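S.K.: Build me a model:
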Amino acid sequence: MKRTLVIGDIHGGLRALRQVLERAQVQHDDTLIFLGDYVDGWSESAQVIEFLIQLSSQQSCLFMKGNHDMWCENWLDNGLAPHVWLMHGGSSTAESYRFLDMTTRRKHLDFFNQLKSYHIDAQNRLFVHAGFASIHGPEDEHDDSNFLWDRTLWETALTMERRSRQDDGMMPKRLKLFREIFIGHTPTLNYNLDVPMHASTVWNIDTGAAFYGKLSIMDIDTKEFWQSDTVQRLYPDEKGRN
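M.R.: Below you'll find the model as predicted:
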């Protein structure tokens, strides 16, 4: 059967990406939806982008934009390297591009330019890196940075999950707009878990690959998921964003 698989934040961990795609036995007729943050962390950020470009030429792929992708895009475009980016994985990304020619850099910039802010599928499922704030949905979002940075959607979902089922009628409008919402951005490690988390209508697929967690891929229909090894073990001489 054709599957739709969603993949969490990669953060330069190409070895983890290859491993988890192999473990999920990804086929050419599977659709892959990536939730963003392809760069910043482990040493192979540029190599991750090259791999994803090649992968998208072989099968259906949808790529969301993360906040780290925005930083890398700006750096490739105009050389801007803010201190906050360099301190949060940007320095390893810049290093990964050191010996790449301008043709490759332009190709990667085109990749970043074409990333989607969000995607809504035919079954009314939303895919976005972080979240959105508008009660009318992402199409009515007044601040596009929320797609990259918002954590209130996830925090609201967690709050509602802790409430009694008797309070379902009080569910915030944002959580009722979509059948399901798939996000990254907030590592499940923050909640002492290294597996995907589910709260209300939201699935969080960022299982901490940038730090001491794993990279995860999930079948959005069956909710079966596969994981890489702890990414730090795949890069034993590096620290990632730890």
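S.K.: alpha carbons only for contacts and neighbour counts from here, please
M.R.: Fine.
S.K.: So the residue located most distally from the centre of the chain, which state does it fall into?
M.R.: Distance to the chain centre peaks in the chain at Gln166, reaching 33.0 Å (criterion: CA atoms, centre = their mean). In three-state terms, and counting by DSSP: H, G, I helix; E, B strand; the rest coil, Gln166 is helix.
S.K.: Proceed likewise with the subsequent sequence, for comparison:
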Amino acid sequence: MRTLVIGDIHGGLKALLQVFERAKVTSKDTLIFLGDYVDGWSESAQLVQYLIELNQKQKCIFIKGNHDVWCHEWLLDFDKDNPVWYRNGGKETIESYVNSEYMIEEHVVFFKELKNYYVDSKNRLFIHAGFSSMKGPENEVYLTNYRWDRTLWEMAIVMDKKVEKNSALYPNRLKLYSEIYIGHTPTLHYDSDIPMQGINVWNIDTGAAFTGKLSIIDIDTKQFWQSDPLPSLYATERGRN
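M.R.: All right, here's what the predicted structure looks like:
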């Protein structure tokens, strides 16, 4: 049995199915999704439906991303105007729901039940973006940091990997957990299309929303698998830019 972490998907159902096949995912695997299921490519509604059905077959843990919040708000009120969301993939998500036969109420429940973060039995934290509280995300004052914070990753990526965890130089926020897994900030910003490590923080968002690939990592072995670049899977679409 493996624990596999999946990066930001952004409506790329084809990529998820492809990388599941390459990783030989089975019903015995625990799957932890880091959020941003929607907005970008054309299959957001289809992806959400697939995840709902997948959750009935095996253990899945779904973290909430910032794009998921936007989509949830729209599903609750179709007249809600959010120009920022519309420009950042919302247009494609709305189009994916047009004339769909899915039960909207079921999708609303899916988004409502997404977790802000998850900590496993080995004290590994899984969160979409990050947190700023020195006492951990459970003490976060600004809950939006779960889905928007980039300071945790920015701090981790510049740290010297030689610094020991018991050192005074090791950031206190990062001492709270054995490992932290995040998405939200595409590794493409750092000229990388594979998962990146900054001391004990692993960034699994390899740019599936843009020109990158979707990634899955085995958190025990650190072996990872990737889809083809999303633009090649959705050749007739531009995706988010």
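S.K.: what about Ala129 of the second structure, distance to Tyr118 of the second structure?
M.R.: 12 Å (CA to CA, to the nearest Å).
S.K.: Look at these two and report which has more neighbours.
M.R.: With neighbours defined as other CA atoms under 10 Å, Ala129 of the second structure and Tyr118 compare such that Ala129 has more, 28 against 18.
S.K.: Translate that one into the numbering of the first structure.
M.R.: Under the alignment (TM-score structural alignment), Ala129 of the second structure pairs with Ala130 in the first structure.
S.K.: Isn't that match up against Leu148?
M.R.: Yes: Ala130 of the first structure is within contact range of Leu148, at 5.2 Å (criterion: CA atoms under 8 Å).
S.K.: which residues are common contacts for these two?
M.R.: Common contact partners of Ala130 of the first structure and Leu148 (CA atoms under 8 Å, 6 or more residues apart in numbering): Gly66, His185.
S.K.: pretty sure Trp71 of the first structure is touching Val84, no?
M.R.: No: taking contacts as CA under 8 Å, Trp71 of the first structure lies outside contact range of Val84: 9.6 Å.
S.K.: quick one, which of those two is more surrounded?
M.R.: Trp71 (21 against 10).
S.K.: In contact with that one, which residues?
M.R.: Here Trp71 of the first structure is in contact with Ala81, Trp85, Gly90 (criterion: CA under 8 Å, 6+ apart).
S.K.: roughly how far is stretch 222-230 of the second structure from the heart of the chain?
M.R.: 14 Å (CA atoms, centre = their mean, to the nearest Å).
S.K.: Equivalent analysis for stretch 22-40 of the first structure, please.
M.R.: 10 Å.
S.K.: can you give me the helices for the second structure?
M.R.: 13-23, 44-54, 66-76, 83-85, 91-97, 104-112, 145-148, 151-157, 172-175, 230-233 (DSSP state H).
S.K.: out of those helices, nearest to Lys135 of the second structure?
M.R.: Counting by CA to CA, Lys135 of the second structure lies closest to helix 172-175 out of those; the figure is 7.2 Å.
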